[in-house]
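[1] Compute the structure for the input listed below.
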Amino acid sequence: MLRRLSLALAVAAAPTAMAWAEQAPLSTKTDLVTVYQEAAANNADLAAARADYKARSEVVPQARAGLLPNLSAGANLSDTRTQVDSPANTSSRSGMVYQANLSQPLFRADRWFQLQAAQAADEQAALELSATEQSLILQSAESYFAVLRAQDNLASTKAEEAAFKRQLDQANERFDVGLSDKTDVLEAQAGFDTARANRIIALRQVEDAFQALITLTNRDFNALEGIEHSLPILAPTPNDAKAWVDTAAAQNLNLQASNYAVEAAEETLRQRKSGHAPTLDAVASYQKGDNDSLGFSNNAASANRFSGDVEQRSIGLQLNIPLYSGGLTSSQVRESYQRLNQSEQLRESLRRQVVQNTRNLHRAVNTDVETVQARKQSIISNQSALEATEIGYQVGTRNIVDVLDAQRQLYSSVRNYNNARYDYILNNLRLKQAAGTLSPDDLAALEQYLKSDYNPDKDFLPPDLAKAAEAQLRGNPQY
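    Sure, this is the predicted structure:
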């Protein structure tokens, strides 16, 4: 009786004894949005970025403090003994002096520009934090679909192993009845051993993918909801590279942050230049102490005029005109010029990189659309070719090597198809990140295509492929 090898049979015969393949109850499966929420709540890198932003934002009140009043108070307790020529001419005085000083900057150009630079740096820090938060959306999706990709890859390698095992059994049967020689058995055994090794490696890749997800979220996951094959594979909207580049130029978060970095460098340059400018402060002081402590009794006339506690108040303006500081200010100006040039060049480099990434990702998504369809058709064609080769082997027109090669091509096309699906999903998200529009809503939009009862051993292929392959084998044009 003629036996055909199909994907459906291979999947049905795939080994199911591995512990990871035991599907957890539906209530324990995790969806994409939940993974992102766990990452947002527990990711160490994001927590560090938030702490960094809070620390960097303190530069604003620190810079503002230089323009606000400065008030200080203190007390001084002293005991002064004076001896002239002999102990008989010894005098002493002691007492407590209380004092308070107030200073209010009136004209401090350097501190004003320092405040402007600090505010620009604060905006830069806020945008960089937003970029980190946006990056976490993509990282969550990448880690999530890396698990699904690895699971589908393992499912295909299990099916491939089962197919090679069936081929090995068939070769042994044919050898036992004299229809083939030992070479066929050895070739089939080699194919089976290779498929088994690939399945072991694929199992480790699943475990590695789950570990990466745990690292991202600090949470354990038993199973994830899979993506349905009904997910629409569509070109980006709008399908215009220039429109995406224009959006990226206006909304890319890292590019916006670089604009504020340039602004901060410009304000810092102004601050350094203003080091040549005069400064003007209003100053006031108050002192209170006894006559001796304040030093009004140094001579007889003062001693007669002042006795007991004395209060002293003063208020005035203090002007400072910088003349020469050893070349420090000029050196700082030159340094700031170069820092400004550096920040402008870094911004230009980033702008070019953003344009390049946006254009590349736009092309990648359009390529993925065509690739997914081509890979799907490749599975159908390879399955039909395998079944035809199997028939040829049964009647003696093909050899075992032809069959094994056809099997390898089939399962290679399966893995290429699933890789193309996940590449399409992730490249779409990367394109939106490059354009600065990526948000948690994009993950929520994928939720409707997640399948809570997804089983990689059964669902790693579109359900209509077996029928399509059979139709192609028979030459039905509707497929």
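[2] can we go C-alpha only for contacts and neighbour counts from here?
    Noted.
[3] For residue 100, see how far away the residue nearest to residue 470 when sequence neighbours are not counted is.
    In space, and not counting its chain neighbours, residue 470 is closest to residue 384: 6.8 Å by Cα to Cα, 6 or more residues apart in numbering. Using Cα to Cα, to the nearest Å, one gets 95 Å for the distance from residue 384 to residue 100.
[4] now do residue 40
    If you go by Cα to Cα, the gap between residue 40 and residue 100 works out to 50 Å.
[5] Who has more neighbours out of these two?
    Here residue 40 and residue 100 are set side by side on neighbour count (other Cα atoms under 10 Å), and the busier one is residue 40, at 19 against 15.
[6] who are the neighbours of the helix or strand encompassing the residue nearest to residue 470, in terms of helices and strands?
    The secondary structure element spanning residue 384 is helix 328-395 (assigned by DSSP states H and E). The elements that helix 328-395 packs onto, with contact taken as 3 or more Cα pairs under 8 Å, 6 or more residues apart in numbering; DSSP states H and E, are helix 241-251, helix 253-273, helix 400-435, helix 465-473.
[7] Would you reformat the ones you listed as JSON lines and include mean neighbour count and distance to residue 374?
    What follows is the helices and strands packed on helix 328-395, written out as JSON lines (neighbours: other Cα atoms under 10 Å; distance: least, Cα to Cα, whole Å):
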{"stretch": "helix 241-251", "mean neighbour count": "18", "distance to residue 374": "23"}
{"stretch": "helix 253-273", "mean neighbour count": "23", "distance to residue 374": "35"}
{"stretch": "helix 400-435", "mean neighbour count": "21", "distance to residue 374": "8"}
{"stretch": "helix 465-473", "mean neighbour count": "18", "distance to residue 374": "13"}
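[8] okay if I get those helices as CSV plus distance to residue 446?
    Listed next are these as CSV, based on distance: least, Cα to Cα, whole Å:
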stretch, distance to residue 446
helix 241-251, 21
helix 253-273, 23
helix 400-435, 9
helix 465-473, 23
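[9] So for residue 33, which of those helices sits nearest?
    Proximity to residue 33, assessed across these by Cα to Cα, is greatest for helix 400-435 (14.1 Å).
[10] Off-centre distance for that closest one?
    Its chain's average C-alpha position is 25 Å from that of helix 400-435, according to Cα atoms, centre = their mean, to the nearest Å.
[11] next SSE after it?
    With elements assigned by DSSP H and E, the helix or strand that comes after helix 400-435 is helix 440-447.
[12] To compare against the first, here's the next sequence to fold:
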Amino acid sequence: MRMVAAAVLISVFGASPAQANSLLDAYRAAQHNDAVLDAALAVRDAAVEVQPQARALLLPTVTATASAAREHYRLDGANSVVGDPSNPTPADDNANFAATRRTYGLDLDQPLWSVESFQKLRQSSLEVAQAEAAYRDAQQALILRVAESYFAVLAAADNLSANRSEREAYGALVDQAQKKLQTGLGARIGVEEAQSFYTLTGQSVSDSELALLDARRALLQMTRLSTAIVPLRGEIPLVSPRPASSDDWLVATRDDNYGVQAAELAAAAAQRGVAVVRGRYWPTISLQGSLGKTEVPDVLGGDQRVDSIGVVAQWPIFQGGMVRSQTREAEARFRQSWAEYQNRKRQAERDTLAAYRGVIAGIRNIRSGRLAVDANRTAVEASQNGVEAGTRTEFDLLNAQTNYYAALRAYYQSRYDYLDNSLKLKAQAGRLTEADLVAVDAELADDGSQIEMPDEQAP
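    Model (predicted):
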């Protein structure tokens, strides 16, 4: 299935928008600095070790032992006589003595048959695959999180710019109303109305400044880069989803979504875990051999060497109901994993359809938003001319200004919603890669403009 990425426009970090610190560079920086991805990598690396541990259960075990112990002996007949019975003499002190016993051993245990170990090895393969899928899902999530953080910064900057412009426009209307009042051409109510609109914008500007600073901090948390930001171009290409059918995207989500794959593999591993526990019912057969040597005094028989090799079978007939309980636990965990897989798949399908509809609706919203901005700008100009001609009031002009800036903010936001949904749609289908960020960098503003960040000062 061929997926065509929607062209994404986003800010570039750096002094020059065409050079370093592009979106791709920011993503690569986040690969080395993002704590969420670092944690996912550690989880993957830990899970990979499950397989060699399971394989070790089927490989030979060699154990070397050595010991030394000081022992005290009292031989039988220590109080009797020794020598010629016709000329007895008391037993000497050698009948009571101390000696050091040293033992050395080398033991080999090679499993020949173990249902539990065989099933554990099969389960480990599923667990490793699940961990790898989960890590790839985290990689795609990082791409999306970096892009969304860029969008959040740019959206906050656009919102701040619109609020500042709105405040300046209301400020100009306040000055105009005051001049009319001073010349006797206006009423005080006009000044008060303009002043009320102007006052309300103060909080909006303050809030949008804080929102911009917070959005930048969120981006820095991942990239650890503090550089300038370049805005979007004025016009962005609007690309419909390809393939055009939502069913095709759902198929791609079911087959290629890494989160869904990880959940499915986790359920398969849990199902294999039931077989692992049931394997404890069966006997185990192993080849066991040993080499041993014991050093003791000659009076106790001297050094001894014992070597052995043989096959040992063990069958746990009854373990107090432990295995039966563990089997029920494993079956319950499998049901849990299967339910989580079903939920993850359904959620992915829902998110895919939401992103697909978001792209389609985003195209319409951007086009209609652009028309709304133009229409409201015309309404502002008409109201301004009407006030000068005396056919409109200042209140009509204030309302026209309010509608214009509301339409402008909605238009700005519709662009980022469209871009966000375009990336989310690819991420749900498991198709979001660095190549999409390269396409983003190719669509950046190239006029040298940069977003000015507000000063971060304590209140």
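[13] Could you get me the TM-score between them?
    Comparing the chains after superposition, counting by TM-score structural alignment, normalised by the length of the second structure, produces a TM-score of 0.88; 424 aligned residues with a Cα RMSD of 2.1 Å.
[14] between the helices and strands packed on helix 328-395 of the first structure, which gets nearest to residue 197 of the first structure?
    In this view, those are compared for proximity to residue 197 of the first structure by Cα to Cα, and helix 400-435 is the closest at 13.9 Å.
[15] what's the matching range in the second structure for the closest one?
    The alignment of helix 400-435 of the first structure onto the second structure (TM-score structural alignment) covers residues 394-429.
[16] related to what we said a few turns ago, superposed on the second structure, where does the helix holding residue 384 of the first structure end up, distance-wise?
    Compared with the second structure after the fit, helix 328-395 of the first structure shows a mean deviation of 0.9 Å (mean Cα distance after the TM-score superposition for the first structure).
[17] distance from the strand or helix carrying residue 119 of the first structure to the second structure after superposition?
    Taking DSSP H and E as the criterion, residue 119 of the first structure maps to helix 109-176. Relative to the matching residues in the second structure, helix 109-176 of the first structure has an average distance of 1.0 Å after the fit, by mean Cα distance after the TM-score superposition for the first structure.
[18] Report the aligned residue range of the second structure for that helix.
    With TM-score structural alignment applied, helix 109-176 of the first structure matches the range 115-182 in the second structure.
[19] again with stretch 237-251 of the first structure
    Using TM-score structural alignment, the match for stretch 237-251 of the first structure in the second structure runs over residues 242-256.
[20] How far does the matching stretch sit from its chain's centre?
    In this view, stretch 242-256 of the second structure has its centroid 23 Å away from the chain centroid, taken as Cα atoms, centre = their mean.
[21] State the number of residues packed around the residue lying closest to residue 420 of the first structure once chain neighbours are set aside.
    Of all residues beyond its chain neighbours, the one nearest residue 420 of the first structure is residue 372 (5.4 Å), with distances taken as Cα to Cα, 6+ apart. As a burial measure, the neighbour count of residue 372 of the first structure was computed by other Cα under 10 Å and equals 21.
[22] pretty sure residue 372 of the first structure contacts residue 421?
    Yes. Contact between residue 372 of the first structure and residue 421 holds when scored by Cα atoms under 8 Å: they sit 6.0 Å apart.
[23] Quick one: classify whatever residue of the second structure lines up with residue 94 of the first structure as helix, strand or coil.
    Mapped onto the second structure by TM-score structural alignment, residue 94 of the first structure lines up with residue 100. Remark: residue 100 of the second structure carries the secondary structure label strand [criterion: DSSP: H, G, I helix; E, B strand; the rest coil].
[24] roughly how far apart are residue 100 of the second structure and residue 294 of the second structure?
    10 Å.
[25] Those two: who's more crowded?
    Summary of the neighbour comparison: residue 100 of the second structure and residue 294, criterion other Cα under 10 Å, with residue 294 having more neighbours (17 against 12).
[26] ok, the aligned partner of the more buried one in the first structure - contacts?
    Taking TM-score structural alignment as the criterion, the aligned counterpart of residue 294 of the second structure in the first structure is residue 289. Contact partners of residue 289 of the first structure, counting by Cα atoms under 8 Å, 6 or more residues apart in numbering, are 95, 96, 97, 98, 309, 310, 311.
[27] Let me have the residues you listed in TSV, extended by secondary structure and distance to residue 340 of the first structure.
    Output for the contacts of residue 289 of the first structure, formatted as TSV (DSSP: H, G, I helix; E, B strand; the rest coil; distance: Cα to Cα, whole Å):
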residue	secondary structure	distance to residue 340 of the first structure
95	strand	56
96	strand	53
97	strand	50
98	strand	48
309	strand	57
310	strand	55
311	strand	52
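[28] quick one: which of these has the most company?
    Going through the contacts of residue 289 of the first structure with other Cα under 10 Å as the criterion, the one with the most neighbours is residue 97, at 21 neighbours.
[29] in what helix or strand does the residue nearest to it when sequence neighbours are not counted lie?
    Once flanking residues are discounted, residue 97 of the first structure sits nearest to residue 289: 4.4 Å by Cα to Cα, 6+ apart. Take DSSP H and E as the rule and residue 289 of the first structure turns out to sit in strand 279-290.
[30] So what's the gap between that strand and the chain middle?
    For strand 279-290 of the first structure, the distance from its own C-alpha centre to the chain's C-alpha centre is 54 Å (Cα atoms, centre = their mean).
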